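> build me a model:
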Amino acid sequence: MKDLFSTYEFKGMSLKNRIVMPPMCQYSVDKKDGAATDWHYLHYVSRAVGGAGFIMIEMTDVEPDGRISDFDLGLWSDEQIPALKRIVDACHSYGAKVGIQIAHAGRKAEDAEVPVAPSAIPFDENSKKPRALSTQEVKEMVEKFRGAVQRAVKAGMDAIELHGAHGYLIHQFHSPLTNRREDEYGKDLTQFGREIIQAAKAEMPEDMPLIMRISAKEYVEGGYGMAESIAFAKEYQAAGVDMFDISSGGEGPITAWGRPGTHAAYQVPLAREIRQALDVPVIAVGRLEDPVLANAVIGNEDADLVAVGRGMLRNPYWALEAAAMLKKETTVPTQYTTGF
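The predicted structure follows:
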């Protein structure tokens, strides 16, 4: 029977367990240059020492004005590769595999003088009004994603994740709430995402997994639900996505309509439905820090991998603690064996 500490083989990636550290912004870049710092090194490598099988580096943006804030990671320059490679190499030495989330914040880029978006619709009344990208600029944006993926491969990543969730740029294009365009990217809401997927795949080794994070459900009136997300996920799967990371929300201020639950595992049913509808591997995330619950998600085959965010922020050694609680075998660093 599969459990949280079962190994997992997918394409060219072999994981020692099914525990994922999900991408979580640290807002810790120095000098606003977009390069990883010593904080990022300590942050990620400590989770590798702590037993996580798969570490996903936080939202890393394709251009300076694509960041949520000026203190986010970027991968628009070759000069940003070495600091990331240092992190990847160290994580590998402790038995963890590493992915990176490539993104653009679109209208949610708080520090951009004028954010860009599919359409000139602000996030809320307190946000800057974005400028709608021209058709040519959309095509150029696809190439910026391509360049970032190419650099991520050079940094030694084991997988690439495209951020198509939480109201950021790819999500903005496939949501009818935020895409009111009249050109080809408005007539086909998945075209932007599909072109990015195809560009990414062209830069990746054949056996490297391409993951996409999607919001399976929007929590605002008029937003899309599971039927629509299954439909656009099928388009993305056909374009080359190998695995989906299932989250929800983020496209607008949450109102009473469709408000998400706050209970443990509230997003697991979304992951399970995508997994079954597309016959595709999925990562489940959201309030899964209880090891017994996380283990059940794998045992019940609701998802293939489980991402533990807040639990790992509190405890870099969450995976080691989970193994002890569940009485599962895992590799404990020699220096820490007396603690376990």
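
> please count neighbours and contacts with C-alpha atoms only from this point.
OK.

> list the buried residues of the top helix by length along the chain.
Criterion DSSP state H: the longest helix present in the chain is helix 135-154. Neighbour-count burial for helix 135-154 flags 138, 141-153 (criterion: 16 or more other C-alpha atoms under 10 Å).

> mind giving me CSV with the residues you listed and columns for distance to D65?
As requested, the buried residues of helix 135-154 are exported to CSV (distance: C-alpha to C-alpha, whole Å):
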residue, distance to D65
V138, 15
M141, 12
V142, 15
E143, 15
K144, 12
F145, 13
R146, 17
G147, 16
A148, 14
V149, 18
Q150, 20
R151, 18
A152, 19
V153, 22
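
> what segments of the stretch 1-150 of the chain are strands?
For the stretch 1-150 of the chain, the strands defined by DSSP state E, counting those that start in this stretch cover 8-10, 13-15, 19-21, 54-61, 73-74, 97-103, 116-117, 131-132.

> please apply the same query to the stretch 151-300 of the chain.
So, for the stretch 151-300 of the chain - with DSSP E, counting those that start in this stretch - the strands run 159-164, 210-215, 243-247, 282-285.

> to check against the first, give me the structure of this:
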Amino acid sequence: MLYSPIKFRNLELKNRWVMSPMCMYSSNDGVATDFHYVHYGSRAQGGTGLLMVEATGVVPEGRITNKCMGLWNDEQGKALKKIVDFVHENSESKIGIQLAHAGRKASTWNGKQISLEEGWETVAPSKIPYSEEERIPHELSVAEIKKLVQDFQDAAKRALEAGFDLIEIHAAHGYLVHQFLSPLSNVRTDEYGGSFENRIRFLVEIVEAVNELLDGNHPLFVRISGTEYAENGWDIDESVKLAEVLKSKNVDLIDVSSGGNIQGSKITLFDGYQVPLSAEVRKETGIKTGAVGLIKSAKQAEEILQNNQADLIFVAREILRNPYLPVRGSFKNNDDCFFPHQYERARN
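Now for the predicted structure:
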């Protein structure tokens, strides 16, 4: 099953392996560099069914750091097109991009907020900083929220022009969209706060705006935090409710991670620790899901799929350690997996 194809709209992935989006902190003014060309290209040579490009800011102030990727101008799109073209011409991998805004968790370096002189003013749904040591973020007006929805759509348009196969909206890990979802970081009293329907409104509007651009060949994924591990916070029950809504809005897959919004929350880590969240969303809604979180081997990935806990396997740290994880995992049972013809002498 791990090496079986799967379709989202008309887009077929050759296998269920996905390289999870991971920030590389190596861009210049949001522009991808030769490092990114090699980084993503090498994973494509490893047989990964889908490569997800790291969290990419839709505006300069949406980046986590000043070395993060961006897609608010054409120069950035041109650099990404070079990567996309290489992947398409030299592998069977598909490639997507995760569009993001860091909100109150922006303007940082090494996990700490940097000065206004080095960075920028952060924004959020409410005037609540991520930690007490940080500056109070600017509370977004309704007009500013509407502008950000447009910024997501504009970035998606550039992504399509660069040739990306799919788009993912980052609504997890305590970044801006997640900040709107959580009643702990969103205490607004207007149409973007309070009730569940109001707190999800920003995400729904982004989804609708991006889907206006997408056709049958370009699916839409959304990454969420299945829970934020905090009392009275965003949890798996609300994640299931959200997934129901997103399914009705033509979202093709929910990429289920967790945490990131509440400083000091306690998370117990173990191999596959987030898989039950993916399984719950999938079971309760019928939408396709991606599992992520300390998945380290083909055997573990296969078990997740066979147990109907996910449809795709998102791998992060293990694929940094081993770019050839998918193709090496295929050797044991002689599964069909892309292998560069230039490397054919190493197959056996």
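
> before we move on, the earlier item: out of the strands of the stretch 1-150 of structure 1, which is the most enclosed?
Of these, the one with the most neighbours on average (mean count of other C-alpha atoms under 10 Å) is strand 73-74, at a mean of 31.

> read off where that one ends up in structure 2.
The alignment of strand 73-74 of structure 1 onto structure 2 (TM-score structural alignment) spans residues 69-70.

> list the contacts of the matching stretch.
By C-alpha atoms under 8 Å, 6 or more residues apart in numbering, the residues outside stretch 69-70 of structure 2 that reach it are 25-32, 54-60, 63, 76.

> show me just the buried residues among these.
The neighbour count (16+ other C-alpha under 10 Å) marks 25-27, 30-32, 54-60, 63, 76 as buried among those.

> of all those, which comes closest to T227 of structure 2?
Closest approach to T227 of structure 2 among those (C-alpha to C-alpha): A55, at 19.8 Å.

> quick one on the thing from earlier: I'd like the strands of the stretch 1-150 of structure 1 as CSV, with distance to R194 of structure 1 appended.
CSV is the format used below for the strands of the stretch 1-150 of structure 1 (distance: least, C-alpha to C-alpha, whole Å):
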stretch, distance to R194 of structure 1
strand 8-10, 22
strand 13-15, 23
strand 19-21, 25
strand 54-61, 18
strand 73-74, 22
strand 97-103, 14
strand 116-117, 17
strand 131-132, 19
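
> so which of those is nearest I196 of structure 1?
Nearest to I196 of structure 1, of the strands of the stretch 1-150 of structure 1 and by C-alpha to C-alpha, is strand 97-103 at 10.5 Å.

> ok so, going back, in structure 2, what residues pair with the longest helix of structure 1?
Helix 135-154 of structure 1 covers residues 142-161 of structure 2 once aligned (TM-score structural alignment).

> give the equivalent position in structure 1 for I236 of structure 2.
In structure 1, I236 of structure 2 lines up with M226, judged by TM-score structural alignment.

> re earlier: the longest helix of structure 1 vs structure 2 - mean distance after superposition?
By mean C-alpha distance after the TM-score superposition for structure 1, the fitted helix 135-154 of structure 1 averages 0.7 Å away from its aligned residues in structure 2.

> which elements pack onto that helix?
With contacts taken as 3 or more C-alpha pairs under 8 Å, 6 or more residues apart in numbering; DSSP states H and E, helix 135-154 of structure 1 sits against helix 81-93, strand 97-103, helix 191-203.

> and of those, who's closest to A117 of structure 1?
helix 191-203 (11.9 Å).

> what residues in structure 2 pair up with that closest one?
Following TM-score structural alignment, the aligned partner range for helix 191-203 of structure 1 in structure 2 is 201-213.

> tell me how far the matching stretch lies from the chain's centre.
Here the centre of stretch 201-213 of structure 2 is set off from its chain's centre by 16 Å, with C-alpha atoms, centre = their mean, to the nearest Å.

> OK, contacts around the residue lying closest to M69 of structure 2 once chain neighbours are set aside?
Distances taken as C-alpha to C-alpha, 6 or more residues apart in numbering put G30 closest to M69 of structure 2, at 4.3 Å, once the chain neighbours are dropped. Contacts for G30 of structure 2 (C-alpha under 8 Å, 6+ apart) come out as 57, 60, 66-71, 76.

> tell me, of those, which are also contacts in structure 1.
Compared against structure 1 with both residues aligned by TM-score structural alignment, their matches' C-alpha atoms under 8 Å, those retain 60, 66-71, 76.

> which pair of those residues spans the longest distance?
Farthest-apart pair in the kept ones among the contacts of G30 of structure 2 is N66 and Q76; separation 14.1 Å (C-alpha to C-alpha).

> re the thing from before, and the contacts of stretch 69-70 of structure 2, which of them are in helices?
Using DSSP H, the members of the contacts of stretch 69-70 of structure 2 that fall in helices are Q76.

> for V268 of structure 1, see how far away the match of I236 of structure 2 is.
Here the criterion is C-alpha to C-alpha, to the nearest Å. By it, M226 of structure 1 lies 13 Å from V268 of structure 1.

> what does A277 of structure 1 give?
Counting by C-alpha to C-alpha, the separation of A277 of structure 1 from V268 of structure 1 is 14 Å.

> between those two, who's got more neighbours?
More neighbours surround V268 than the other of A277 of structure 1 and V268, with 21 against 12 (other C-alpha atoms under 10 Å).
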